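Colleague: Dropping the sequence and predicted coords here.
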Amino acid sequence: MTWLITGGAGYIGAHVARAMTSAGERVVVLDDLSSGIAQRLPSEVVLVRGSVLDRQTLDRTLAEHDVSGVVHLAAKKQVGESVEQPLRYYRENVHGLTVLLDAVVAAGVERFLFSSSAAVYGVPEMELIPEGAPCEPINPYGETKLTGEWLVRAAGRAHGLSTACLRYFNVAGAAAPELADTGVFNIIPMFFDRITRGEPLRIFGADYPTPDGTCVRDYIHVADLADAHLAVARRLAGQSGPGDLTVNIGRGAGVSVRELADLVSEVTGWTGGTVVEPRRAGDAAKAVASVDRISGELGWKASHEVRDMVESAWAGWLLRHPEAAGE
């Protein structure tokens, strides 16, 4: 079978494309290259430049490549930007998904894997967050992901699709330096950016009800995340009829921001310390995944530790910012 990966030239998408092709799956990528990089893709992967908002391109791509399953990663994903531009986020993330699902149903594609997010949970007060926890997103980004899950499941029920929704926790690291995250919106690249500028690492809030007062998060290596996509895609491919699966993708273990800052300093040789700034609105004290469901359903679990994430991300950062090595 052939899988279409939307957003497949992005940070996560390129890892998923590489994992799936390495495992022998046939892959086609659709990406508008607004943030994706074509050179990230394996040479055997066909790249179609286009948007999920473009129905004509979707219809042509699904037909020409005889697509039998879709991995939908294309989306806008910056929380702060979503607050400032909610209409854009709903257009890209929700309307774009609607157009894609329309095309999928019309083409007779029967398998659909949706990239969701732990942002659907909001700020739950629990030790480990199970998939059955209340979903109360606190920003437009999280709202669009939850709405996307509703759309995917509703389309699955109405049209006999096998569907899956993967709720990512904090993604980090790189399988190879050239595949590293090029943005500075996640905490590890944000730390690296401060190091490159010669400025202390910023910690937002040190008075949370956690062991060291800083927020605790569940970090997942992007290579593990890609392997999870492959496992779920193969689960969908092996199903003989419609079904739905919703799973958390994380390690099930928390790391505090202070612990992460110390590890980044150790890996990079940074001696400039940290600075504590006021809390950011909406930050939960702790957000760690329960991973019992994906372990029980698929026998999958993460294999990389947080040090692997930091070391591989730093190698990717230095590839683009060699000046940081001297800091």
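Modeller: Received it, and whenever you're ready, just let me know what you need.
Colleague: drop to CA atoms for contacts and neighbour counts, all remaining ones
Modeller: Will do.
Colleague: Tell me, how many residues neighbour the closest residue to G316 other than its chain neighbours?
Modeller: Nearest residue to G316 in three dimensions, chain neighbours excluded: P177, at 3.8 Å (C-alpha to C-alpha, 6 or more residues apart in numbering). P177: 17 surrounding residues under other C-alpha atoms under 10 Å.
Colleague: isn't P177 right up against M309?
Modeller: No: counting by C-alpha atoms under 8 Å, P177 stays clear of M309, with 11.4 Å between them.
Colleague: mind checking how far the residue nearest to G316 is from L73?
Modeller: 21 Å (C-alpha to C-alpha, to the nearest Å).
Colleague: can you give me the strands for this structure?
Modeller: Using DSSP state E, the strands assigned to the chain run over residues 2-6, 26-31, 46-49, 69-72, 111-117, 162-168, 170-172, 201-204, 216-217, 219-221, 243-249, 255-256, 274-277, 286-287.
Colleague: how about the nearest residue to D66 once chain neighbours are set aside, what does it touch?
Modeller: Leaving aside its chain neighbours, D66 sits nearest to T2 (6.7 Å; criterion: C-alpha to C-alpha, 6+ apart). By C-alpha atoms under 8 Å, 6 or more residues apart in numbering, T2 lies in contact with E25, R26, V27, V28, H65, D66, V67, S68, G69.
Colleague: Narrow those residues to just the buried residues.
Modeller: E25, R26, V27, V28, H65, V67, S68, G69 (16 or more other C-alpha atoms under 10 Å).
Colleague: List just the nearest of those residues to L151.
Modeller: Distance to L151 across the buried ones among the contacts of T2 (C-alpha to C-alpha) is lowest for G69, with 16.7 Å.
Colleague: who does the helix ranked longest in the chain touch, helix- and strand-wise?
Modeller: In the chain, with assignment by DSSP state H, the single longest helix is helix 140-159. Where contact means 3 or more C-alpha pairs under 8 Å, 6 or more residues apart in numbering; DSSP states H and E, helix 140-159 is packed against helix 79-84, helix 86-89, helix 96-107, strand 111-117, strand 162-168, strand 243-249.
Colleague: Not counting that helix itself, show me its contacts.
Modeller: Residues contacting helix 140-159 (C-alpha under 8 Å, 6+ apart): 76-79, 82-83, 86, 89-90, 93-94, 97-98, 101, 105, 112, 114, 116-122, 135, 137, 161-163, 165, 242-244.
Colleague: What is the burial count for L113?
Modeller: When neighbours are counted by other C-alpha under 10 Å, L113 registers 24.
Colleague: That one contacts R167, doesn't it?
Modeller: No: using C-alpha under 8 Å, L113 is not in contact with R167, being 11.1 Å away.
Colleague: in stretch 97-106, what's buried?
Modeller: Buried positions in stretch 97-106, judged by neighbour count with 16+ other C-alpha under 10 Å: L97, T98, L100, L101, A103, V104, V105.
Colleague: another structure for you, compare them:
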Amino acid sequence: MAWLVTGGAGYIGSHVVRAFIEQGIDVVVIDDLSSGHRAFVDEGVPFINGSILDADLLREIFEDHAISGVVHVAGYKYAGVSVTRPLHTYEQNVTGTQVLLGAMSDAGVDRVVFSSSAAVYGTPDTDLVTESTPKSPESPYGESKLIGEWLLRDQGVAAGLAHTSLRYFNVVGSGYPDLFDTSPHNLFPLVFDALLDGRVPRINGDDYDTPDGTCVRDYIHVSDLALSHVAAAHRLDAGEPVEPAYNLGSGDGASVGQIMTAMAEGTGIPFEPEIAPRRPGDPARIVASGELAARDLDWRMRHTLDEMVRSAWAARRGA
């Protein structure tokens, strides 16, 4: 039996795939390569180039492979851009999830680990987010992830789907020299691109009520994230109880200023970041508690911020 990883050729999905393989679990990958890379999937791993919107293709995958569960990582992940492309975002993230769950139901596959997002919380009125923090997404992306969780919940009630959703903020670092973040919107690639182009990275605001005046956020290593996806799959395979959702958070976070210092040290390129005005709506501090995930999914921060930077830079430089 194998687990199907949707979006398994992307930055996060490819790390999930390798974490499964390293624990002796067979995987099958589907990815439309809209943001993923075929080279990120090892030779020997069954790979299907296609979309989760293609119900016939999904049906073929479930017929051709003995699939016991699905890790659903595929999706349109750009929160800011989703505001100008809401219909595309909903099609990819909501309709895609609905089509996938329908194909799973038809094939009798009843286990899914869903890659959700801390974007479901919007701008919470607490500086330590827990799973019970009110959900108030502020973008079509965040809304689409929350609807995805609802779809899993309702399918659980209707058809006995065993499921859990993993929510997280900023995923960084690299677990392998050939896997790296290629997003044009994420902080680490933006800083690396600026440094490689001879530009000075920028901080939006340094007058927040935080220790160094810059915003504090969760930054978690992609390999740690991947391991918790596998742990969730193990629990579902074993029929062990899981929570509907888990936050994968650091509990204390790091400031943008700390990130910039670590970037200068980790890349060996000294710089003083440019200070730009605040961005509207940026809260001073948003950090998630990972206590529930630590209890059930072996979640922990195995990497320091310096290790996150060095691993990401090494993979980026080796690309």
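Modeller: Arrived safely, thanks for sending. What you see is a predicted model; the values in this text were computed from it and never measured.
Colleague: Now the TM-score, please.
Modeller: In this superposition the chains share a TM-score of 0.97, using TM-score structural alignment, normalised by the length of the second structure; 319 aligned residues with a C-alpha RMSD of 1.4 Å.
Colleague: Distance to L318 of the first structure for the strands of the first structure - can I get that in CSV?
Modeller: Shown next, in CSV, are the strands of the first structure (distance: least, C-alpha to C-alpha, whole Å):
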stretch, distance to L318 of the first structure
strand 2-6, 28
strand 26-31, 26
strand 46-49, 27
strand 69-72, 30
strand 111-117, 28
strand 162-168, 26
strand 170-172, 15
strand 201-204, 17
strand 216-217, 25
strand 219-221, 18
strand 243-249, 28
strand 255-256, 24
strand 274-277, 21
strand 286-287, 30
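Colleague: how many other residues sit next to R85 of the second structure?
Modeller: Applying other C-alpha under 10 Å, we find 14 residues neighbouring R85 of the second structure.
Colleague: likewise N247 of the second structure?
Modeller: N247 of the second structure: 24 neighbours (other C-alpha under 10 Å).
Colleague: quick one, the longest helix of the first structure and strand 162-168 angle?
Modeller: Between helix 140-159 of the first structure and strand 162-168, the angle comes out at 160 degrees (axes from the mean of the first three to the mean of the last three C-alpha atoms, to 10 degrees).
Colleague: average offset between helix 140-159 of the first structure and the second structure?
Modeller: With mean C-alpha distance after the TM-score superposition for the first structure, helix 140-159 of the first structure departs from the second structure by a mean of 0.8 Å once superposed.
Colleague: and the angle for that helix with strand 243-249?
Modeller: Helix 140-159 of the first structure runs at 160 degrees relative to strand 243-249, counting by the same axes, to 10 degrees.
Colleague: The second structure: matching residues for helix 140-159 of the first structure?
Modeller: The aligned range for helix 140-159 of the first structure in the second structure is 140-159, by TM-score structural alignment.
Colleague: In that stretch, which residues are buried?
Modeller: Result for stretch 140-159 of the second structure [16+ other C-alpha under 10 Å]: buried residues 140-149, 151-153, 155.
Colleague: repeat for stretch 117-135 of the first structure
Modeller: Those would be 117-124, 128-131, 135, for stretch 117-135 of the first structure by 16+ other C-alpha under 10 Å.
Colleague: quick one: which of the residues you listed is nearest P211 of the first structure?
Modeller: When those are compared against P211 of the first structure (criterion: C-alpha to C-alpha), the nearest one is L128, at 15.8 Å.
Colleague: what's whichever residue in the second structure pairs up with that closest one in contact with, if anything?
Modeller: Here L128 of the first structure is matched to L128 in the second structure, going by TM-score structural alignment. By C-alpha under 8 Å, 6+ apart, the residues touching L128 of the second structure are G251, I286, V287, A288, S289.
Colleague: what do you get for E125 of the first structure?
Modeller: For E125 of the first structure, counting by C-alpha under 8 Å, 6+ apart, the contacting residues are K286.
Colleague: what's the spacing between it and V255 of the first structure?
Modeller: 16 Å.
Colleague: Ok, D218 of the first structure next?
Modeller: According to C-alpha to C-alpha, D218 of the first structure stands 6 Å off from V255 of the first structure.
Colleague: So for the two, which residue has more residues nearby?
Modeller: The residue with more neighbours, out of D218 of the first structure and V255, is D218; 23 against 17, by other C-alpha under 10 Å.
Colleague: Pretty sure the more buried one sits against A287.
Modeller: Yes: using C-alpha under 8 Å, D218 of the first structure is in contact with A287, at 6.5 Å.
Colleague: so what sits against both of those two?
Modeller: G254.
Colleague: circling back to that earlier point, give the aligned equivalent of the residue nearest to G316 of the first structure in the second structure.
Modeller: In the second structure, P177 of the first structure lands on P177 (TM-score structural alignment).
Colleague: residues in contact with that match?
Modeller: S311, A314, A315, G318.
Colleague: what about the second one, neighbour count?
Modeller: Per other C-alpha under 10 Å, the neighbour tally for A314 of the second structure reads 18.
Colleague: before we move on, the earlier item: could I get the buried residues of stretch 140-159 of the second structure as CSV with distance to D207 of the second structure?
Modeller: Listed next are these as CSV, based on distance: C-alpha to C-alpha, whole Å:
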residue, distance to D207 of the second structure
P140, 29
Y141, 29
G142, 27
E143, 30
S144, 33
K145, 32
L146, 32
I147, 35
G148, 36
E149, 36
L151, 41
L152, 41
R153, 41
Q155, 46
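Colleague: Chain neighbours aside, what residue packs nearest to A228 of the first structure?
Modeller: Spatial nearest neighbour of A228 of the first structure, chain neighbours left out: W300 (7.0 Å); criterion: C-alpha to C-alpha, 6+ apart.
Colleague: List the contacts of that neighbour.
Modeller: A228, A231, I294.
Colleague: Of these, which are still contacts in the second structure?
Modeller: By both residues aligned by TM-score structural alignment, their matches' C-alpha atoms under 8 Å, those still in contact after alignment to the second structure are A228, I294.
Colleague: Most neighbours among the contacts of W300 of the first structure, which one?
Modeller: Neighbour max across these (other C-alpha under 10 Å) = A228, 23 neighbours.
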